[in-house]
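Peer 1: predicted model and sequence below, questions to follow.
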Amino acid sequence: MTTPAHPSAAALPAYDRTRLTPGIVHIGLGNFHRAHQAVYLDDLFALGEGHDWAIIGAGVRPADAAMRDALKAQDCLSTVIELDPTGRRARRIGAMIDFLPVERGNGALIAAMARPEIRIVSLTVTEGGYFMDAAGRLDTGAPDIQADAARPDVPETAFGAILAALKRRRAAGVPPFTVMSCDNLPGNGHVTQQVVVGLARLSDPDFADWVEAHVAFPNGMVDRITPATGARERAMAAAFGLDDPVPVTCEPFRQWVLEDHFPAGRPALEKVGVVFTEHVHAYETMKIRILNGGHAIIAYPGGLMDVDLVHEAMEQPLISAFLDKVEREEIIPIVPPVPDTDLHDYYAVIRERFANPEVADTVRRLCLDGSNRQPKFIVPSIRDNRAAGRLPLGLILESALWCRYCAATSDAGTPIAPNDPNWGELTVRAQQAKDDPALWLAMSEVYGDLGSDPEVVVAFAQALRALWAKGARAVLTDYLAG
């Protein structure tokens, strides 16, 4: 790693920020947005283009107020540090020009989104922030959804605020903005549309029909590994001469693939590397199966073997070989073709990204929220293999590793702290599954009907019992030996 010798090593925006005007309201100013969408816009502005597409930041949770305070104190500039193994690079991202007050009822947010110059409202509210039930529909029983349905004029959710702003625009004769999800969800545009329209239908069915007919929700695939910020990251910023309490670190790699469905207009992001295509689903499936699925494959054995960091897991020969075998034999063969992309080359890049020691991503982060991620990243690959007449023993072993992890102790007996919104329920079930493995597969919200597939049930039971009897190292050794 090379350490900068003076503050000028942190590059400032290469454009006059006073000439920027807003075109986007973004809800959810976490690390990923500031290392991804904001960076692409910063690059575009540096070309002298799109200066009417600056970002107004927003949040709907009380915790977002702390981020607002930090960013407003530094003129809404974000520090982004790329963690390249050959040397870190820092830059100050200036694409955001304001951050709205975070308040009950979201009055400032609704007013901003109702402004005619706002043509895109984008979102990073996390995978679990879309109020979807196990069947992939809006969870109408969620307390926040019920509250917004009862009081749509003073909403508490991002989706309720979007509806309130759209209603205001319609009344004023202003065309609707495009709603663009930047979250890591399969069909994120379709999901967002279901949530927004479904919420509207609870209080105003006619308005819901209008939203469904007139508001665009493009699908997109996003990708960049962005660790959480802590003391290490703040020290990195200080090494560049920056006193920033909320710097962002990220890997050098980034990717953004979008449907070109923006009736109100959009910035020319294709000039800075964004791919616009009708085949977003193909890119998305590739990424979710190979990258996100790969994360799960290394995470749970790493957690059971008390490995802390992702690159350290990749240095473990058993984990690395397990990843290779499952990816090459059970995942890549069932991923549909992607335009202009060799899947094996893509996987080679993924391996390099996982092994980057500068990122220092944690195994615990990859293990987080398995009850939400497994049905998206792992179970579809099991299902596709079964449809092709194959029994994917490696993917089934991965699922058994997740179950064993949820029992809340590593193989060495180290306690595993809660790491899932449903941790308590999962831990009880995982401990019961030690004696009756079928109980784990009975979670239909995760596995669907796989729990009634006799071959899957037998293979899962064998894997889970072996993990309890011998531990992850021995089980991986046996699996790799065939």
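Peer 2: Nice, thanks for sending it over. Numbers count the residues shown, from 1 in each chain.
Peer 1: rest of the way, CA atoms for contacts and neighbours
Peer 2: Fine.
Peer 1: tell me the secondary structure at the residue nearest the centre of the chain.
Peer 2: For the chain, the residue sitting closest to the mean C-alpha position, by Cα atoms, centre = their mean, is residue 184 at 3.6 Å. Following DSSP: H, G, I helix; E, B strand; the rest coil, we place residue 184 in the coil state.
Peer 1: state the distance from it to residue 194.
Peer 2: Using Cα to Cα, to the nearest Å, residue 184 is found at 16 Å from residue 194.
Peer 1: OK, contacts around the residue nearest to the centre of the chain?
Peer 2: By Cα atoms under 8 Å, 6 or more residues apart in numbering, residue 184 lies in contact with 126, 127, 221, 222, 223.
Peer 1: next one: the second one from residue 253, what distance?
Peer 2: Right, residue 127. Per Cα to Cα, residue 127 is found 21 Å from residue 253.
Peer 1: got it, and residue 96?
Peer 2: From residue 96 to residue 253 the distance is 22 Å (Cα to Cα).
Peer 1: now do residue 399
Peer 2: If you go by Cα to Cα, the gap between residue 399 and residue 253 works out to 28 Å.
Peer 1: with neighbour numbers in mind, choose between these two.
Peer 2: Neighbour count, other Cα atoms under 10 Å: between residue 399 and residue 253, residue 399 has more, with 25 against 14.
Peer 1: where do the helices sit along the stretch 251-400 of the chain?
Peer 2: 280-286, 293-304, 310-314, 317-326, 343-354, 363-367, 370-377, 379-387, 393-406 (DSSP state H, counting those that start in this stretch).
Peer 1: residue 424 is nearest to which of those helices?
Peer 2: Shortest distance between residue 424 and these, using Cα to Cα, is found for helix 393-406: 9.1 Å.
Peer 1: so after that closest one, what's the next helix or strand?
Peer 2: Next helix or strand after helix 393-406 toward the C-terminus (DSSP states H and E): helix 423-433.
Peer 1: what does that next one contact?
Peer 2: Taking Cα under 8 Å, 6+ apart as the rule, helix 423-433 contacts 403, 404, 406, 407, 408, 418, 439, 440.
Peer 1: what about the residue nearest to the first one when sequence neighbours are not counted, how many neighbours?
Peer 2: Pointing back at residue 403 there. Excluding its sequence neighbours, the residue lying closest to residue 403 (Cα to Cα, 6 or more residues apart in numbering) is residue 430, at 5.6 Å. Residue 430: 24 surrounding residues under other Cα under 10 Å.
Peer 1: this is the comparison structure:
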Amino acid sequence: MAIKLTTQTLPEIAAKARVPQYDRSALRPGILHFGIGNFHRAHQAAYLDDLFSTGRDFDFAIIGTGVTEHDGRIAQVLSDQDLLTTLVEQEAGRSAARVTGSMIGTIGPTDRDRILETLADPAIRIVSLTVTEGGYFINAATAAFDPQHPQIVADAADPDHAKTVFGLVIAGLKRRRAAGIIPFTVMSCDNLPHNGAVTRNAVVGLAALSDPAFATWIRDNVAFPNGMVDRITPATGEREKQLLADEFGIEDAWPVFCEDFRQWVLEDNFPAGRPRLEDVGVQFVPDVTPFEMMKIRILNGGHAVIAYAGGLLDIHFVHEAMEHPLVAGFLEKIETDEIIPVVPPVPDTDTSAYFALVQRRFANPKIGDTIRRLCLDGSNRQPKFIIPTIADRLAKGLSITGLALESALWCRYCYGTTDSGAAIAPNDPNWDRLKETAALAKDDPLAWLAMEDIYGAVGQNAVFRAAFSEALTALWRDGAAATLTRYLGA
């Protein structure tokens, strides 16, 4: 029978998994984190758990919170198991379980007063965020903060009752300034180009709508370091809970499964202080831009490449897509011919070797990552992971045949059926709009590119319009398998 995860059962669980070797009662809060989902617990929380195991920086433990009902559900589950998480790190030939204990408190999303009190606490020196790519209120066409978003408009009209994470951050900073407390550093851990700058634009942009002088103060006094984060971390379902119970004998209501690989590159800009994360593998650099562009375009762009091809071919798992010669071949050709050649040089890094590592990671059969997860939220991800590469190649007069096909595959997927006729359940916050537009594009491909908030100027480029139209017409006429075969043959 599986052992329920609690502080009391850790000695028994230690025979099955690595458990914290430090005194959790000695930990003190130093970080308030918004968004305590799987990626945070596989990445930032795991790095801090490793750091605490070295016996240092016990004053940088995590208080977890959020602004969504989902955050509230996770907080309740974690509270019921003493804020412990079982992390299962997997490679093709091995799996290892560990229990992390770097989180020492949670605050539910409805407890706004406690969130603000914690933000104003001098002990909190870092406020970190994992609120997804779509959580930063960005206009995809302009790549700028969108002050017209309904949630932003609501917070600007009533800043004393802000509901967005950025409204709460502003309110916390105001309390600190009034009390003469140094501002905390705001650290995004989301997978965005220039995520620190994007976060600063959101915070300053929202503040400017109700208090322009305070917005200027934030711009001049608050640090927003950029960072690149990486670890493939699928969603948790009943499959993962049962695997944990069967293979390790541990009962965890919300375990996290992930690959063994992880990476974190950060700009060293923490005026209020930070933990010595370099001791556990975090790379601090003056400029994270080359690293994040490499990762976002090669890895995240690669995910998009295999996602919609795999989805239309009724492939369920990512590793199964990598076993399919058409999907794996599509990934290799588009990366080699179109993506990698326009990725700028990265210090001490061979981008071809990096892509080979990405291929191995995608092919890991233990992860259980799904094609559907990769297809999720294309309306937010395509403008960040694919369209900038198209724009760069068009500006240089280079071919975009493969990238146009990737965009056409996304459009065809959003029609709502696979090539076999199976229905595709809604898989995007803007699914209704995408599905309606994809239906129009079946007869008029340019209707898809008319979504200016997604494609911007790229959608008006004659070369891209022609290549996209040809690719989408071929997908409808011949199907995904035949279209991919022809592309690979070319």
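Peer 2: Noted; the coordinates are in hand. Nothing here was measured: the structure is a model prediction, and the numbers come from that model.
Peer 1: got a TM-score for the pair?
Peer 2: Once superposed, chain against chain, the TM-score is 0.97 (TM-score structural alignment, normalised by the length of the first structure); 477 aligned residues with a Cα RMSD of 1.3 Å.
Peer 1: picking up where we left off before, just the buried ones among the contacts of helix 423-433 of the first structure, please.
Peer 2: Buried members of the contacts of helix 423-433 of the first structure, counted by 16 or more other Cα atoms under 10 Å: 403, 404, 406, 407, 408, 439, 440.
Peer 1: let me see the ranges of the helices in the stretch 51-200 of the second structure.
Peer 2: 69-80, 112-119, 150-157, 165-179, 195-210.
Peer 1: let me have these in a markdown table, extended by distance to residue 458 of the second structure.
Peer 2: Below are the helices of the stretch 51-200 of the second structure laid out as a markdown table (distance: least, Cα to Cα, whole Å):
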| stretch | distance to residue 458 of the second structure |
| --- | --- |
| helix 69-80 | 35 |
| helix 112-119 | 41 |
| helix 150-157 | 27 |
| helix 165-179 | 30 |
| helix 195-210 | 21 |
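Peer 1: of those helices, which is nearest residue 44 of the second structure?
Peer 2: helix 195-210 (15.4 Å).
Peer 1: what's the offset of that closest one from the middle of its chain?
Peer 2: 19 Å (Cα atoms, centre = their mean, to the nearest Å).
Peer 1: the helix or strand following that helix vs the first structure, average offset?
Peer 2: Toward the C-terminus, helix 195-210 of the second structure is succeeded by helix 212-221 as the next helix or strand (DSSP H and E). When the first structure is overlaid, helix 212-221 of the second structure sits 0.8 Å from its aligned residues on average, using mean Cα distance after the TM-score superposition for the first structure.
Peer 1: state the span of the first structure onto which helix 212-221 of the second structure is aligned.
Peer 2: Alignment of helix 212-221 of the second structure against the first structure: residues 205-214, by TM-score structural alignment.
Peer 1: do the same with stretch 123-133 of the second structure
Peer 2: Against the first structure, stretch 123-133 of the second structure falls on residues 117-127 (TM-score structural alignment).
Peer 1: and what of stretch 173-183 of the second structure?
Peer 2: Under the criterion TM-score structural alignment, stretch 173-183 of the second structure matches residues 166-176.
Peer 1: and if you look at stretch 34-52 of the second structure?
Peer 2: Counting by TM-score structural alignment, stretch 34-52 of the second structure corresponds to residues 27-45.
Peer 1: identify the residue of the first structure aligned to residue 367 of the second structure.
Peer 2: Match for residue 367 of the second structure (TM-score structural alignment): residue 359.
Peer 1: isn't its match right up against residue 250?
Peer 2: Yes - with contact defined as Cα atoms under 8 Å, residue 359 of the first structure reaches residue 250; the gap is 6.7 Å.
Peer 1: settle it for me: which of these two has more neighbours?
Peer 2: More neighbours surround residue 250 than the other of residue 359 of the first structure and residue 250, with 26 against 23 (other Cα under 10 Å).
Peer 1: ok, and the closest non-adjacent residue to the aligned residue in the second structure for residue 442 of the first structure?
Peer 2: Counting by TM-score structural alignment, residue 442 of the first structure corresponds to residue 450 in the second structure. Once flanking residues are discounted, residue 450 of the second structure sits nearest to residue 459: 6.5 Å by Cα to Cα, 6+ apart.
Peer 1: what about that neighbour, neighbour count?
Peer 2: Residue 459 of the second structure: 23 surrounding residues under other Cα under 10 Å.
Peer 1: which residues does the equivalent of it over in the first structure contact?
Peer 2: Matched across to the first structure, residue 459 of the second structure falls on residue 451, judged by TM-score structural alignment. Contacts for residue 451 of the first structure (Cα under 8 Å, 6+ apart) come out as 438, 441, 442, 443, 444, 457.
Peer 1: among the residues you listed, which one lies nearest to residue 115 of the first structure?
Peer 2: residue 444 (44.0 Å).
Peer 1: residues touching that closest one, list them.
Peer 2: Counting by Cα under 8 Å, 6+ apart, residue 444 of the first structure has contacts residue 451.
Peer 1: also residue 399 of the first structure?
Peer 2: 378, 460.
Peer 1: corresponding residue for it in the second structure?
Peer 2: Under TM-score structural alignment, residue 399 of the first structure pairs with residue 407 in the second structure.
Peer 1: do the same with residue 11 of the first structure
Peer 2: In the second structure, residue 11 of the first structure lands on residue 18 (TM-score structural alignment).
Peer 1: the second structure: which residue goes with residue 296 of the first structure?
Peer 2: Residue 296 of the first structure maps onto residue 304 in the second structure, by TM-score structural alignment.
Peer 1: which residue lines up with residue 395 of the second structure in the first structure?
Peer 2: Matched by TM-score structural alignment, residue 395 of the second structure corresponds to residue 387 in the first structure.
Peer 1: its match: neighbouring residues, count only.
Peer 2: Residue 387 of the first structure: 10 neighbours (other Cα under 10 Å).
Peer 1: cool, residue 422 of the second structure as well?
Peer 2: As a burial measure, residue 422 of the second structure scores 11 neighbours (other Cα under 10 Å).
Peer 1: equivalent range in the first structure for stretch 155-164 of the second structure?
Peer 2: Going by TM-score structural alignment, stretch 155-164 of the second structure sits over residues 148-157 in the first structure.
Peer 1: chain center to the matching stretch: distance?
Peer 2: Centre-to-centre, stretch 148-157 of the first structure and its host chain are 26 Å apart (Cα atoms, centre = their mean).
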